[in-house]
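Asker: Could you look at this predicted model? Sequence included:
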Amino acid sequence: MTESNCSSPVQLQARGIESMESRSSAPSPHLLFVTSPMQGHINPVRRLAARVAAAADPRVTISTAVSGHRRMFPTLASPDEEAVDAAGLLHVPFSDGYDEGFDRSVHDARSYAARARAAGRETLSGVLARLADRGRPVTRVVYTFLVGWAPEVARAHGVPATLLWIQPAAVFAVYYHCFHGHGAALASCANDPARDAVVRLPGLPPLNSRALPSIVAVTSPEQQGYPVLGILRDLFLAFDGDSRPTKVLVNTFDALEPEALRAIMPGLEFVAVGPVVPDIGASPSSTDLSLCDVDASGYMEWLDAQAARSVVYVSFGTVFTASRRQELETLQGLKATGRPYLGVLRKVGGEEGSALDGTDGDGGADDGRQGMVVEWCDQSRVLSHPAVGCFVTHCGWNSALESIASGVPIVAVPQWTDQPTVAWVVEECAGVGVRVAVDGEGVAGRGEIQRCVETVMGDGDAALEIRARAARWMERAKEAVTDGGALERNLQAFLSGL
């Protein structure tokens, strides 16, 4: 996907490179942001990279795998051709060996890490070499956790590297302690059948099993998530070889996670550079990889016709979606509330879908005009719309931060990885939402969805207090990202120390 004009990346490329080369005589730091091709990783990287470029005017380049690059710039003559986006940032892709994208129905997840590492190390090294040959040598690599091999490439080129952690600081702390003496305790707690165990980690409050990322429960290669466990282990153990204090950029803000940001992890120092959320009014392409061909007029006009704070917005993310049964239960629960809803869900068709009582298989507004189901939408625009009063979410960290920054209460329906901990931050730390209870199959039934929506949108004392806290957290988030706020100060301090 390109920027605001989806058909002109080549022209943008020409203008951007010309502009960059004209500054080549001026000494300046050059940060290369390296990330996996997952949307939830690319989006915060692009947003932070744009802030870095605006904050201190260093050179900034973004590099992701070819599969993600071609989604951002689909009209390029070649999928690995360089391009410049509307913010003027150069994108130079590398190959992770899956240029058509990773497909679970075709590819073996167990071999993903090794193949991506081998291909990525070679092709990212080529990116650094080409940039140096142009007189634009990289002076710092900033990388996300699924490309934990990037520092090896940086070191080979004599370049330092910094991790950008795109999940909560609390999740980082849990993973760190998982690989530094607390792995057995975490696995025991996470796998507690009674779900009432707690684990105590240095610098963190006691965490029960529901608050832990699902990865710490993995104990054998046969379990889902084992490859990710291996990637995380390599990432965190690599910190042990650095004799100097290591700074980690974290997409959070001080007021939201004060304990986690100061948790005891020898040799590591957090730099809070969040919340990295879209600027209100930004073009869709600056916030999402999938919006180039999506017409926003239908659902935005529908939202315009709804009363203030009356709409339930539902989205379960882009990669690991909720089960079909969870989607059906969610839709039925929404209908039972009698409240208007906007659902970003997979198409629900066939005999099973016909039971949705008015929502057709192709999406769109139902016959009773209660709800609208779409395949995708511009989430930042939706959450900032005055008609939206609640967000039913899988609790990906990007989505949770966007909701907090917009002052929208949350109904948390976490699935796996960091999402249970995000739900804990939302419910227990910030107090801006409630978490659903699930059955033996991990599904929240329609009655539970209805109960939780009413808990945050109703007229009771609990709902009023949740909405009041959501409004206060929105102000704190605004304070963090405003000019001269914590985000800018922390970012400037980090850049000045490069």
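Answerer: Structure's in. What do you need?

Asker: When you work out contacts or count neighbours from here on, use the C-alpha atoms and nothing else.
Answerer: Noted.

Asker: if I pick residue 232, what's in contact with it?
Answerer: Residues in contact with residue 232 (Cα atoms under 8 Å, 6 or more residues apart in numbering) are 145, 146, 175.

Asker: so what's the spatially closest residue to the second one that is not a sequence neighbour up against?
Answerer: Counting by Cα to Cα, 6 or more residues apart in numbering, the nearest residue to residue 146 once its immediate chain neighbours are dropped is residue 36, at 6.0 Å. For residue 36, the contact set (Cα under 8 Å, 6+ apart) comprises 42, 64, 65, 68, 144, 146, 147.

Asker: So which of the residues you listed is the closest to residue 456?
Answerer: residue 42 (31.1 Å; Cα to Cα).

Asker: what's the helix or strand for the closest one?
Answerer: helix 39-56 (DSSP states H and E).

Asker: which parts of that helix are buried?
Answerer: 39-53 (16 or more other Cα atoms under 10 Å).

Asker: do the same with stretch 183-193
Answerer: Of the residues in stretch 183-193, 183, 185, 186, 187, 188, 189, 190, 191, 192 count as buried by neighbour count, 16+ other Cα under 10 Å.

Asker: Was I right to think residue 314 contacts residue 340?
Answerer: No - applying Cα atoms under 8 Å, one finds residue 314 not in contact with residue 340, separated by 11.1 Å.

Asker: Skipping adjacent residues, who's closest to residue 208 in space?
Answerer: Excluding the flanking residues, the one nearest residue 208 by Cα to Cα, 6+ apart is residue 198, at 4.1 Å.

Asker: TSV for the contacts of residue 36, including secondary structure and distance to residue 404?
Answerer: TSV is the format used below for those (DSSP: H, G, I helix; E, B strand; the rest coil; distance: Cα to Cα, whole Å):
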residue	secondary structure	distance to residue 404
42	helix	20
64	strand	28
65	strand	30
68	helix	27
144	coil	23
146	helix	26
147	helix	28
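
Asker: Give me the PyMOL select line for those residues, limited to the buried ones.
Answerer: In PyMOL, this line selects whichever of those come out buried by 16+ other Cα under 10 Å:
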select buried, resi 42+64+65+68+144+146+147
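
Asker: another structure for you, compare them:
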Amino acid sequence: MSSASDQEKLRPPPPHVLIFPMPVQGHLNPMLKLAHLLCLAEFHVTFIISDFNQHRLLQHTAASAAFSRCPGFQFRTFPDGLPDDHPRSGHRAMEFVSSVANVTVPLFKKMMIKENFLASAARRPVTCFVADGLLSFAPEFCEENGIPFIFFGTATTSYLWAIFRFPQLLEAQEIPLGGKSMDELIESMPGMEGIIRRRDLPGFVERAQAVVFNTCEDLEGQIVAEIHKHVPRVFSIGPIHHQVKHRLAEKKAESSIITASLWAEDRSCMDWLDAQPPRSVIYVSFGSLALVTREQVLEFLHGLLDSSQRFLWVVRPDSVTGSDGNDPVLTELMERIKGKGLLVEWAPQDKVLNHPAVGGFLTHSGWNSTLESIAAGVPMVCWPYFADQTTNSRFVSEVWKVGLDIKDTCDRKIIEEAIRDLMDVRKDEFMERAENLAKVVKRTVSKGGSSYNNLDGLIQYIKSLVV
């Protein structure tokens, strides 16, 4: 009679999923959480990461401890082609794009072939390649090597649909060219008619082929349905951070949710929040890439101070252009903040948004931040920076109606009025809608919810690829 260990040895290895994100925090975050979900499904997962980002990740997060409980997980590191003293953020953040294409991708391709597509005694060759939507080399690489390709969209589905429909928008002359009004509504986008204006469209175009989205049908169901007409399998499994929380609780797993923070989180802000009244604080953060000028900082500072609201503001050291950090005007204003607000360099955002003292979020409208705010039931004032953020802010204000969109302006009076509107004048109205929407998106990752079922569908699809 064979023992349990003998049966274990005879059991074929599970699917082996390769995950490759762009090496920036907003892309690492959801794709690390997908890796965690697949590990909970007892898959083998190989996660591609730069040497620099792995060092920062292990230094500032509990990722190492969390993944130590996932025996099927492994990092594979590569140089990103930039010198050690390169900041990889601020005004030089986008330099990594060409460096990844010219250095990381060729090394990755050589490694895959040399190591027989990561096969080992314990692992089968990769079953499928889950690639960030910004990695344009992935579809061709997969086709050449017979590897099933799964596209992961880190941006909002609405934004990717806008990109997918770009030729039709161009044909209908609805692209904002030739002096046309930026406020004119777009009518050539099924599922988004009468919502999106020309000014809400993405500022650049990328190749889009969608399969997995960090969204849910309750937020973007119409758009997901339109994309499904063009792609055979669409899995909307978000909000992915709540999906992980639910699956961990369901399995009674001894692990915490993994957050891909590349900066040290200042947790003293949680003590400060503990001392504030309920729903009295507006949290301010423009994410990991956005840049603001000295003049814009002054407008935001005056707007916040004039609103008479308490605030917690994340100001990355590299986020202000045109200032060496010793600006006397900024220093004076920072002094005025004392007693009215708190500035930190980085914060544990999900914990902040779920703190009872927080009643609003002044945000750049990145998709991770938007989803985290929605799931926490926190209304938003949206000041988008680039990419999908311009589309997200429009949906926050006009579709989900859980915030205000102040894009294309940075005026202290407008900022003051928007904050007062959100936190005081229409506070009850915004809070009620935000809390109701939070209940809806949380249900979607619970057993029987659409995102819960879609994740199960994704897991079964990957299992079906094993030959």
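Answerer: Ah, there it is. From a predicted model like this one, the values you see are computed outputs, not experimental measurements.

Asker: TM between them?
Answerer: The TM-score (TM-score structural alignment, normalised by the length of structure 2) is 0.82; 429 aligned residues with a Cα RMSD of 3.1 Å.

Asker: so where do the helices sit in the stretch 351-498 of structure 1?
Answerer: For the stretch 351-498 of structure 1, the helices defined by DSSP state H, counting those that start in this stretch cover 379-383, 397-406, 419-424, 446-457, 461-481, 486-496.

Asker: Give the aligned range of the second one in structure 2.
Answerer: The alignment of helix 397-406 of structure 1 onto structure 2 (TM-score structural alignment) covers residues 367-376.

Asker: The matching stretch vs structure 1, average distance?
Answerer: Once fitted to structure 1, stretch 367-376 of structure 2 is off its aligned match by 0.2 Å on average (mean Cα distance after the TM-score superposition for structure 1).

Asker: That stretch: how far from the chain's middle?
Answerer: Its chain's C-alpha centre and that of stretch 367-376 of structure 2 lie 9 Å apart, by Cα atoms, centre = their mean, to the nearest Å.

Asker: Stretch 386-399 of structure 1 too?
Answerer: In terms of Cα atoms, centre = their mean, the centre of stretch 386-399 of structure 1 is set 13 Å apart from its chain centre.

Asker: and what of stretch 22-29 of structure 2?
Answerer: Using Cα atoms, centre = their mean, the offset of stretch 22-29 of structure 2 from its chain centre is 8 Å.

Asker: Please check which part of structure 1 that stretch corresponds to in the alignment.
Answerer: The alignment places stretch 22-29 of structure 2 over residues 36-43 of structure 1 (TM-score structural alignment).

Asker: can you tell me the mean distance of the longest helix belonging to structure 1 from structure 2 after alignment?
Answerer: As assigned by DSSP state H, the longest helix anywhere in structure 1 is helix 109-133. Helix 109-133 of structure 1 differs from its equivalent in structure 2 by a mean of 4.6 Å after superposition (mean Cα distance after the TM-score superposition for structure 1).

Asker: Contacts for that helix next, please.
Answerer: Contacts of helix 109-133 of structure 1 (Cα under 8 Å, 6+ apart): 92-98, 137-138, 147, 149-150, 152-154, 157, 227, 231.

Asker: For it, which residues meet the burial criterion?
Answerer: 109, 112-113, 116-117, 120-121, 123-125, 127-128, 131.

Asker: and which of the residues you listed is nearest residue 328 of structure 1?
Answerer: residue 109 (28.2 Å).

Asker: So the closest one versus residue 117 of structure 1, what's the distance?
Answerer: Applying Cα to Cα, to the nearest Å, the value for residue 109 of structure 1 to residue 117 of structure 1 is 13 Å.

Asker: Equivalent analysis for residue 421 of structure 1, please.
Answerer: Between residue 421 of structure 1 and residue 117 of structure 1 the distance is 28 Å, computed by Cα to Cα.

Asker: What of residue 177 of structure 1?
Answerer: Distance from residue 177 of structure 1 to residue 117 of structure 1, counting by Cα to Cα: 25 Å.

Asker: Give the burial count for residue 454 of structure 2, as a bare number.
Answerer: Residues lying near residue 454 of structure 2 (other Cα atoms under 10 Å) number 21.

Asker: circling back: got a list of contacts for the helix holding residue 42 of structure 1?
Answerer: By Cα under 8 Å, 6+ apart, helix 39-56 of structure 1 touches 33, 35-36, 58-62, 64, 68, 87, 89, 144, 166, 276-278, 286-289, 318, 398, 488, 491-492, 495.

Asker: Going by neighbour count, which of those residues are buried?
Answerer: 33, 35-36, 59-62, 64, 68, 87, 89, 144, 166, 276-278, 286-289, 398, 488, 491-492.

Asker: out of those, which are inside helices?
Answerer: Per DSSP H, helices hold the following members of those: 68, 398, 488, 491, 492.

Asker: Chain neighbours aside, what residue packs nearest to the second one?
Answerer: Leaving aside its chain neighbours, residue 398 of structure 1 sits nearest to residue 40 (6.9 Å; criterion: Cα to Cα, 6+ apart).
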